[in-house]
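Participant: here is a sequence with its predicted model. Questions after.
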Amino acid sequence: MGIKKPVLAGCVLAAALCASGAASADSSVELYGQVDAWLGAQRNPGPYDRSWTQGGGGMSTSYWGLKGSEDLSGGLKAVFALEDFFLPQTGAMGRYTGDAMFSRNAYVGLQSDTLGKVTIGRLTTPYFVSTILFNPFVDSYTFSPMVFHTYLGASGQGIVGDSGWNQSVMYSTPSYNGLSANVIYGFSGDPDHSGQNKWGANALYFHGAFSATVAYQQVEFDSTPGDLDTLAPGFRRQQAVQAGAAYDFGFAKLFGQYQYIRNVIGGGDVTMNGGQVGVSVPLGHGSVLASYAYTGSSGASDVKRNTWALGYDYTLSKRTDVYAAYFSDKISGLSRGDTFGVGIRTKF
């Protein structure tokens, strides 16, 4: 007697579901990300007019990603991640025109429960992670004073080498009683500049209300080997060190960071000293955020930069928040710039 088609289809579907369940027990793939857009106005330091804009990434840069793992048994997993920044105001991929599709992260690696994790590909640097975890505006490229002083340097200040490195390998330790560390190395990939590289490391400590970090990196090229000379004649390498700490009192969380940067330049080195102090105060269904950062240059350059920001981030749900913020930026020799606006961010 033949089997009816509906019964056969049901058997096939059941078998597929069983196979899917067995596979999901051994491996997983997750889609995730966030969309952040804001309305407001910007004026850069110097002889510029204020421009009204609808921008992306007010509190954090929009991105989407895929990540997954496969259980290889014995506490060992294969892991991967592909993460793309995008601009919600235009729909374009990347943080800016010409940015790579998976510029946030693009890696594959192995992770052990006891030995840690090794990843290779394009990787977010440990220095960037330490920078954003110890200031109240976190990774905002619109309102965070510490992000501006570190990654959006003006008048020769700030670090080179980007927040993510191509052709890199990183080892991350497991957490031991709240203490963990990461070490990264970036290859030049150019036989004509085989001696040039990037490398860095950080240590992170979390224990109750207290957290702290120290980070270091040395960079011998910015985006392509041999390109530091185009930024300044005789520019050979940059060394940067940062220390940060935070303490959550409940009624307020305090943040502090110190940063020292040295540009090794044939015509005369440039050093930068500075840091950031900030606070996050719970208020209603949100938090008041405040931050001040200072950087002073010495050596072949004498530039001072003072930046502060004030904002309020209101939680609508577990995934969605709205915010308003004001940012002021003063660089010696230039008229003050500022940014203000309101925005919304949702995660998925």
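Facilitator: Done, it's in.

Participant: please make it C-alpha for all contacts and neighbour counts, starting now.
Facilitator: Noted.

Participant: the longest helix in this protein is where?
Facilitator: helix 5-26 (DSSP state H).

Participant: now what about it, what contacts it?
Facilitator: Here helix 5-26 makes contact (C-alpha atoms under 8 Å, 6 or more residues apart in numbering) with 70-72.

Participant: ok, now stretch 73-85?
Facilitator: Residues contacting stretch 73-85 (C-alpha under 8 Å, 6+ apart): 61-72, 93-95, 101-114.

Participant: again with stretch 149-163
Facilitator: 124-125, 127-128, 148, 219, 221-223, 238, 240, 261, 272, 293-295, 297, 301, 303.

Participant: type out the ChimeraX command that picks the buried ones from those.
Facilitator: In ChimeraX syntax, the buried subset of these is picked out as below (16 or more other C-alpha atoms under 10 Å):
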select :124,125,127,128,148,219,221,222,238,240,261,272,293,294,295,297,301,303
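
Participant: which ones among the contacts of stretch 149-163 lie within helices?
Facilitator: Residues of the contacts of stretch 149-163 located in helices (DSSP H): 127-128, 148.

Participant: just send these back as a markdown table, with distance to Leu228 too.
Facilitator: Output for the ones in helices among the contacts of stretch 149-163, formatted as a markdown table (distance: C-alpha to C-alpha, whole Å):
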| residue | distance to Leu228 |
| --- | --- |
| Tyr127 | 20 |
| Phe128 | 20 |
| Phe148 | 20 |
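
Participant: nearest to Ala181, of the residues you listed?
Facilitator: Distance to Ala181 across the ones in helices among the contacts of stretch 149-163 (C-alpha to C-alpha) is lowest for Tyr127, with 11.3 Å.

Participant: what about that closest one, distance to Pro136?
Facilitator: Distance from Tyr127 to Pro136, counting by C-alpha to C-alpha, to the nearest Å: 17 Å.

Participant: ditto for Gly74
Facilitator: Distance of Gly74 to Pro136, computed by C-alpha to C-alpha: 40 Å.

Participant: got it, and Gly58?
Facilitator: Computed as C-alpha to C-alpha, the Gly58 to Pro136 distance reads 14 Å.

Participant: structure two is appended below for comparative analysis:
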Amino acid sequence: MKKSLLALVAALACAGAAQAQSTVQITGLMDVYAGSMRMAGDAHRTTTVGSGGMTTSWMGFTGKEDLGNGLTAEFLLTSFLRADVGNYGRFNGDPTFSRDANVALSGGFGTLRLGRSMAPNFLPTILANPFGDSFTVSPLVLHANISTAAWGFGNLTTPSDTGWSNQVTYTTPSFGGLKANLHYQFGEQAGASNKANAGLNVMYFGGPLTLLGFYERAKINNPVVLSPMDTKTDWMLGGTYDFNVVKAYATYGQAKVDTTNFKGSTLSLGLDLPVLNKAGTVKAAMARTKVEGTLNATRTTASLGYDHFLSKRTDLYAVAMHDKITDVKSGTSLVLGMRHRF
């Protein structure tokens, strides 16, 4: 009896140790704003309560397990949210877990990830502008991903969404602050084995200096229905430098579609100015995109805002934005919002 009891205690102890090596978390971010919006070419102004003023709202599950011998397994299963209406996804028809749905194995060799995850363009773009991953007020992100009545989807510079499905991603170890991500998305098109997306990004983090770049060659659209499209290439180089009193940002990139003679070139500049003992930052950014081919026009967007942190997890923000496209009426927008991480 004593031996049986000791065996049970030992088994429970081992189970507890194994459980301690694994973690699963519910995590996410809620971002809601009130705004008065008018983009270039819009016929009328819209007053709205929206989701994702500074960051697209999301929630989901993350997990890690220590496998021993320097190996770690993990998964990401996260969904975008429209917190203003209570729906999942960035838009109607967006996959439930369009933000992340993948598994990964990490070790001294780096990380190998399988499933839906970020496209090569995403990290360099959000790290190289002071408004980060805002699809509402970041000029650089807007020019890459968000259409207006006058601009149109065919003139955006991102080839195929900020996330790719059916993807294999390899992340190298860090070499003195230098790291790269290699991306390959299977097109899964019968009889069209060459229809796939591929790309990479490279990032260097060295004290106050950050250098970033990416290249993509896309033949498959994302994210709802994967189907062949005209081959589009996109690249960008950028960097930031933190002078302590101010942080400066700059990027330059180009996108091309040979079959339609489309070419878009984008220059962006920005700065972050910490104030109130770094409890808040004044943010300013500008992006200018010149498009040739299907539409010959120039778009210039500028944003000025203030972001104030009430804690490490909660901040309040206010941003004014001006949007101008050649030969159409310009637009101005103002948003006031709150962001909370959990």
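Facilitator: Perfect, thanks for sending it. Every value quoted in this text rests on a predicted model; they were computed, and no experiment measured them.

Participant: re the thing from before, chain center to the longest helix of structure 1: distance?
Facilitator: Centroid separation for helix 5-26 of structure 1 versus its chain: 41 Å, with C-alpha atoms, centre = their mean, to the nearest Å.

Participant: right, and Gln25 of structure 2 touches Thr62 too?
Facilitator: Yes: distance between Gln25 of structure 2 and Thr62: 5.3 Å, which falls inside the contact criterion (C-alpha atoms under 8 Å).

Participant: so those two - more neighbours on which side?
Facilitator: A direct count of neighbours by other C-alpha atoms under 10 Å for Gln25 of structure 2 and Thr62 places Thr62 higher, at 20 against 11.

Participant: what number of residues are in the vicinity of Leu74 of structure 2?
Facilitator: No Leu there; residue 74 of structure 2 is Glu. Neighbours of Glu74 of structure 2 (other C-alpha under 10 Å): 18.

Participant: which non-adjacent residue is nearest whichever residue in structure 1 pairs up with it?
Facilitator: Under the alignment (TM-score structural alignment), Glu74 of structure 2 pairs with Val79 of structure 1. Closest residue in space to Val79 of structure 1, ignoring its immediate chain neighbours: Ser69 at 4.3 Å, by C-alpha to C-alpha, 6 or more residues apart in numbering.

Participant: and the one you found, that one's in a strand?
Facilitator: Yes: counting by DSSP: H, G, I helix; E, B strand; the rest coil, Ser69 of structure 1 is found in a strand.

Participant: that one is in contact with Tyr107, isn't it?
Facilitator: No: applying C-alpha under 8 Å, one finds Ser69 of structure 1 not in contact with Tyr107, separated by 11.9 Å.

Participant: in space, not sequence, find me the middle residue of structure 2.
Facilitator: Geometric centre of structure 2, nearest residue: Phe122, 4.3 Å, by C-alpha atoms, centre = their mean.

Participant: what does it align to in structure 1?
Facilitator: Structural alignment (TM-score structural alignment) places Phe122 of structure 2 against Phe128 in structure 1.

Participant: now Leu310 of structure 2
Facilitator: Counting by TM-score structural alignment, the partner of Leu310 of structure 2 is Leu316.

Participant: check contacts around its match.
Facilitator: Applying C-alpha under 8 Å, 6+ apart to Leu316 of structure 1 gives the contacts 285, 322.

Participant: name the element Pro124 of structure 2 belongs to?
Facilitator: Secondary structure from DSSP states H and E places Pro124 of structure 2 in helix 122-127.

Participant: which other helices and strands does that helix contact?
Facilitator: helix 139-145, strand 209-220 (3 or more C-alpha pairs under 8 Å, 6 or more residues apart in numbering; DSSP states H and E).

Participant: any chance of these in CSV with distance to Thr158 of structure 2 as columns?
Facilitator: What follows is those, written out as CSV (distance: least, C-alpha to C-alpha, whole Å):
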stretch, distance to Thr158 of structure 2
helix 139-145, 5
strand 209-220, 9
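
Participant: most packed of these?
Facilitator: Mean neighbours per residue, mean count of other C-alpha atoms under 10 Å, is largest over these for helix 139-145, with a mean of 24.

Participant: follow the chain on from that helix and name the next helix or strand.
Facilitator: That would be, after helix 139-145 of structure 2 and using DSSP H and E, strand 163-171.

Participant: against Gly331 of structure 2, how distant is the nearest residue to Thr78 of structure 2 once chain neighbours are set aside?
Facilitator: The shortest distance from Thr78 of structure 2 to any non-neighbouring residue, by C-alpha to C-alpha, 6+ apart, is to Gly60 (3.9 Å). The gap separating Gly60 of structure 2 from Gly331 of structure 2 is 35 Å, by C-alpha to C-alpha.

Participant: so who does the residue nearest to Ile184 of structure 1 when sequence neighbours are not counted touch?
Facilitator: Nearest non-adjacent residue to Ile184 of structure 1, counting by C-alpha to C-alpha, 6+ apart: Met170, 4.2 Å away. When contacts are counted by C-alpha under 8 Å, 6+ apart, Met170 of structure 1 touches 118-120, 123, 182-185.

Participant: which of those residues are still contacts in structure 2?
Facilitator: Among those, the ones still in contact in structure 2 (both residues aligned by TM-score structural alignment, their matches' C-alpha atoms under 8 Å) are 118-120, 182-185.

Participant: kind regards, and thank you for your time.
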